[in-house]
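Enquirer: Generate coordinates for the sequence data below:
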Amino acid sequence: MINRAEQPAAHPQHVLGGADAGLTAQQGYSAYDRLAQVYNRAWGGNSTEQALPALDRLILRQIPPDAQILDLCCGTGQLVRALLARDYRVTGLDGSEQMLRWARVNAPGGAFILADARSFRTTEIHDLVVSTFNSLNHLMDLDELATVFHNVRAALRPHGWFFFEMTLEEGFRARWRGSYGMVEDDYARVVRPSYDPERREARDELTLFYADNGWQRVDLTLTQRCHSEAEIRSALEGAGFSDIHRYDAQQDLGIGREAGRAFFVARAHANPPMPTSSSVL
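Expert: As a prediction, the model looks like this:
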């Protein structure tokens, strides 16, 4: 999972994927390791329950029964597990070592790679690459998004499929407001979302408590970018994709009740384009 985080000075700082904040990518992901336990309980399963019906309807019938699939930003591996149960060959890739530790527990039959989505390379060629749960919204720069798309194209066979999920403007305006929380026996969370339409930047201020030799507290702010559909399409085309389609989860697919949640499907050209200087970190 790709995330950026800023921390109030009163608590240890977490910066995820935040090279511009003075940390290397791997240092940033290592900071996110502390959140893996809560993420596994609170978010990993829910995101899979939302994405799998869209995959079923849009993609899985069109790939071979033994297809090679890459789950980009796989988090704690619940989607990897669901795809393995259907006899696909699945690899999960994430930048957080502790996320992958949980993923190996949740999906012991999967292969896993510790890498940054903005710089990964794989030796395997895949029939399908998937990325779910707003992972790509956490790329705050359009050039970074384009770089990831180039990396995905390089990981796909000619005419392979790319399926990914993003929140668009309508979703940020409708859902990034107010606050919500949850309390369980071994963890609690409070989330305060907000959205700045002028900067096209969403923020989730989180306070998490989890039981680990007493109660541990983590405070952080995750940021997301509202990339426009036109920007996403242009970046895909520049990376060597065509047949690009966008599906509204609620209106087109009848999935969930969340406005502005979109699934994109694209196909790789027969020959990948040469990356430009602006698309390589």
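Enquirer: When you work out contacts or count neighbours from here on, use the C-alpha atoms and nothing else.
Expert: Will do.
Enquirer: Quick one: neighbours of the residue nearest to residue 261 when sequence neighbours are not counted, just the number.
Expert: Sequence neighbours aside, residue 167 is the residue nearest to residue 261 in space, at 4.7 Å (criterion: C-alpha to C-alpha, 6 or more residues apart in numbering). Neighbour count for residue 167, taken as other C-alpha atoms under 10 Å: 25.
Enquirer: Relative to residue 143, how far out is residue 167?
Expert: Using C-alpha to C-alpha, to the nearest Å, residue 167 is found at 18 Å from residue 143.
Enquirer: ranges for the strands of the stretch 101-250 of the chain?
Expert: Along the stretch 101-250 of the chain, counting by DSSP state E, counting those that start in this stretch, strands occupy 111-114, 126-131, 156-167, 180-183, 187-196, 201-211, 215-225, 241-248.
Enquirer: And these: which comes nearest residue 93?
Expert: strand 111-114 (4.7 Å; C-alpha to C-alpha).
Enquirer: Check which helices and strands the closest one sits against.
Expert: Strand 111-114 sits against strand 89-94, helix 97-106, with contacts defined as 3 or more C-alpha pairs under 8 Å, 6 or more residues apart in numbering; DSSP states H and E.
Enquirer: Just give the nearest non-adjacent residue to residue 31, would you?
Expert: residue 14 (5.4 Å).
Enquirer: Ignore what I typed, I meant residue 48.
Expert: residue 79 is the one closest to residue 48 (C-alpha to C-alpha, 6+ apart), at 5.3 Å.
Enquirer: and the one you found, helix, strand or coil?
Expert: helix (DSSP: H, G, I helix; E, B strand; the rest coil).
Enquirer: Can you say which of the helices and strands packed on strand 111-114 is packed in most?
Expert: strand 89-94 (a mean of 24; mean count of other C-alpha atoms under 10 Å).
Enquirer: Can you give the contact residues for it?
Expert: 1-2, 66-75, 77, 80, 83-84, 100, 110-117 (C-alpha atoms under 8 Å, 6 or more residues apart in numbering).
Enquirer: Please repeat the previous calculation with a cut-off of 6 Å.
Expert: Identification of contacts with strand 89-94 by C-alpha atoms under 6 Å, 6 or more residues apart in numbering yields 1, 68-74, 110-115.
Enquirer: And for stretch 54-71?
Expert: Contacts of stretch 54-71 (C-alpha under 6 Å, 6+ apart): 88-92, 126-131.
Enquirer: residue closest to the middle of the chain?
Expert: By C-alpha atoms, centre = their mean, the chain has its centre lying nearest to residue 135, at 2.1 Å.
Enquirer: coming back round to it: using a markdown table, lay out the helices and strands packed on strand 111-114 together with distance to residue 192.
Expert: Shown next, in a markdown table, are the helices and strands packed on strand 111-114 (distance: least, C-alpha to C-alpha, whole Å):
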| stretch | distance to residue 192 |
| --- | --- |
| strand 89-94 | 26 |
| helix 97-106 | 23 |
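Enquirer: Please generate a structure for the following sequence too, so the two can be compared:
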Amino acid sequence: MTTTTPGAARGYEALAPFYDAFTAASDYETWTSHVVKLAEEHGLDGTRLLDVACGTGNSFQPFLDRGFDVTGCDASPEMLAEAARKAPGVRLVEADMRHLPALGCFDLVVCFDDSLNHLLSEDELASALASMAGNLEPQGLLLFDLNTLLAYRTTFATDSVSVRDGTTFVWHGDCSPDSPPGCQAAARIDVFDRRSDGLYTRLTTRHPQRHFPPHRVTALLAGARLECVGVYGVLYDGSHVTEVDETRHLKAMYAAQPAKGGDQG
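Expert: Prediction:
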């Protein structure tokens, strides 16, 4: 049996039961250590955390372990159901990152795993940034990552196969190795799940993304009444360097705070 699911949120709804196996190689503990260090360098003072596009909860679990008071939101109810099973005491809200409700005044708002790259226009990204800004304390901090041009010229331009827990994942990137800044790309993920009768069920999901050049991101932050206080290149171990290089780093990490005189919170 083969099932095909188009779109971003719908794609993750279908992928939800397999997502943890698919991302098993991700070291969220180390990633979070670097994120907390970076946040403290920017004066983080408080533990109220909003995790936007939290998925199955892997991204916020290490924050819980560090004593943060976590609220998670995601557009996929299936992903949130997986998160609720892991962390039944965490407040979880189904919400589109482009139109977040007023969830509270948070010391730290995060959006990781290139979630914002699933927005395919600058208008959508601007809406998401404004929505996140509206949930920040006046002295709060927003941290988010975006895929760089290198990611689209490499990861999104190649095919790969992995097998985890008896399930086979086939990644097919349809981007070009010489894609220009601002390009659109997509990855197709085929999941082959072995059934009890020995046959396989195939699930196909498609995940469109867009590259956003750093100078456009900083301009959109300003339009959302946020001051960009840092753009960092993310190294393979999850640590950050002070200047992002779109041809050497796979991800860029942005740090932003409410602009002085902004009416946030």
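Enquirer: Overlay them and tell me the TM-score.
Expert: Taking TM-score structural alignment, normalised by the length of structure 2 as the basis, the two superposed chains have a TM-score of 0.84; 250 aligned residues with a C-alpha RMSD of 2.6 Å.
Enquirer: Show me what the residue nearest to residue 48 of structure 1 lines up with in structure 2.
Expert: Taking TM-score structural alignment, residue 79 of structure 1 has residue 59 as its aligned residue in structure 2.
Enquirer: Share the number of residues neighbouring its match, please.
Expert: 25.
Enquirer: circling back: need the counterpart of the residue nearest to the centre of structure 1 in structure 2.
Expert: Aligned partner of residue 135 of structure 1 by TM-score structural alignment: residue 115.
Enquirer: Trace residue 93 of structure 2 over to structure 1, please.
Expert: Aligned partner of residue 93 of structure 2 by TM-score structural alignment: residue 113.
Enquirer: Please name the residues that touch its match.
Expert: Contacts of residue 113 of structure 1 (C-alpha under 6 Å, 6+ apart): residue 93.
Enquirer: and what of residue 201 of structure 1?
Expert: Residue 201 of structure 1 neighbours (C-alpha under 6 Å, 6+ apart): 195, 224-225.
Enquirer: how does it look with 8 Å?
Expert: Counting by C-alpha under 8 Å, 6+ apart, residue 201 of structure 1 has contacts 195, 223-226.
Enquirer: Can you report how many residues lie near the spatially closest residue to it that is not a sequence neighbour?
Expert: For residue 201 of structure 1, ignoring the flanking residues on the chain, the nearest one in space by C-alpha to C-alpha, 6+ apart is residue 225 at 4.9 Å. Number of residues near residue 225 of structure 1 (other C-alpha under 10 Å) recorded here: 25.
Enquirer: Need the counterpart of residue 225 of structure 1 in structure 2.
Expert: Residue 225 of structure 1 maps onto residue 210 in structure 2, by TM-score structural alignment.
Enquirer: Thought residue 187 was touching that match, still the case?
Expert: No. At 11.3 Å, residue 210 of structure 2 and residue 187 do not qualify as touching, with contact defined as C-alpha atoms under 8 Å.
Enquirer: Spell out which residues are contacts of both of those two.
Expert: With C-alpha under 8 Å, 6+ apart, residue 210 of structure 2 and residue 187 have no common neighbours.
Enquirer: wait, residue 273 of structure 1 sits on residue 241?
Expert: No. Applying C-alpha under 8 Å as the test, residue 273 of structure 1 and residue 241 come out as separate, 9.5 Å apart.
Enquirer: neighbour count winner among the two?
Expert: residue 241 (28 against 15).
Enquirer: Just want to check the distance between that one and residue 73 of structure 1.
Expert: Taken as C-alpha to C-alpha, the span from residue 241 of structure 1 to residue 73 of structure 1 is 20 Å.
Enquirer: One more: residue 119 of structure 1?
Expert: Residue 119 of structure 1 is 12 Å from residue 73 of structure 1, by C-alpha to C-alpha.
Enquirer: These two: which has the busier surroundings?
Expert: residue 73 (29 against 14).
Enquirer: Could you pull up the residues touching the more buried one?
Expert: So residue 73 of structure 1 contacts 1-2, 92-95, 117, 131-132, 135 (C-alpha under 8 Å, 6+ apart).
Enquirer: List the members of those that persist in structure 2.
Expert: Retained in structure 2 (both residues aligned by TM-score structural alignment, their matches' C-alpha atoms under 8 Å) from these: 92-95, 117, 131-132, 135.
Enquirer: now, the most widely separated pair of those residues?
Expert: Top of the distance list for these (C-alpha to C-alpha): 95 and 132, 14.8 Å.
Enquirer: The two: who's more crowded?
Expert: Neighbour tally, residue 95 of structure 1 and residue 132, criterion other C-alpha under 10 Å: the higher count belongs to residue 95, 31 against 23.
Enquirer: which residue lines up with that one in structure 2?
Expert: Checking TM-score structural alignment: residue 95 of structure 1 goes with residue 75.
Enquirer: ok, its match to residue 88 of structure 2 distance?
Expert: 18 Å.
Enquirer: give the contact list for residue 147 of structure 2.
Expert: Contacts for residue 147 of structure 2 (C-alpha under 8 Å, 6+ apart) come out as 114, 117, 211, 250-252.
Enquirer: And it, what's its match in structure 1?
Expert: So residue 147 of structure 2 corresponds to residue 167, using TM-score structural alignment.
Enquirer: swap in residue 184 of structure 2?
Expert: Checking TM-score structural alignment: residue 184 of structure 2 goes with residue 201.
Enquirer: what's the spacing between that match and residue 176 of structure 1?
Expert: From residue 201 of structure 1 to residue 176 of structure 1 the distance is 10 Å (C-alpha to C-alpha).
Enquirer: any common contacting residues for the two?
Expert: residue 195.
Enquirer: residues touching the aligned partner of residue 230 of structure 2 in structure 1, list them.
Expert: In structure 1, residue 230 of structure 2 lines up with residue 245, judged by TM-score structural alignment. For residue 245 of structure 1, the contact set (C-alpha under 8 Å, 6+ apart) comprises 264-266.
Enquirer: can you redo the residues you listed as JSON lines with neighbour count, secondary structure and distance to residue 208 of structure 1?
Expert: Formatted as JSON lines, the contacts of residue 245 of structure 1 follow (neighbours: other C-alpha atoms under 10 Å; DSSP: H, G, I helix; E, B strand; the rest coil; distance: C-alpha to C-alpha, whole Å):
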{"residue": "264", "neighbour count": "20", "secondary structure": "strand", "distance to residue 208 of structure 1": "31"}
{"residue": "265", "neighbour count": "21", "secondary structure": "strand", "distance to residue 208 of structure 1": "34"}
{"residue": "266", "neighbour count": "21", "secondary structure": "strand", "distance to residue 208 of structure 1": "36"}
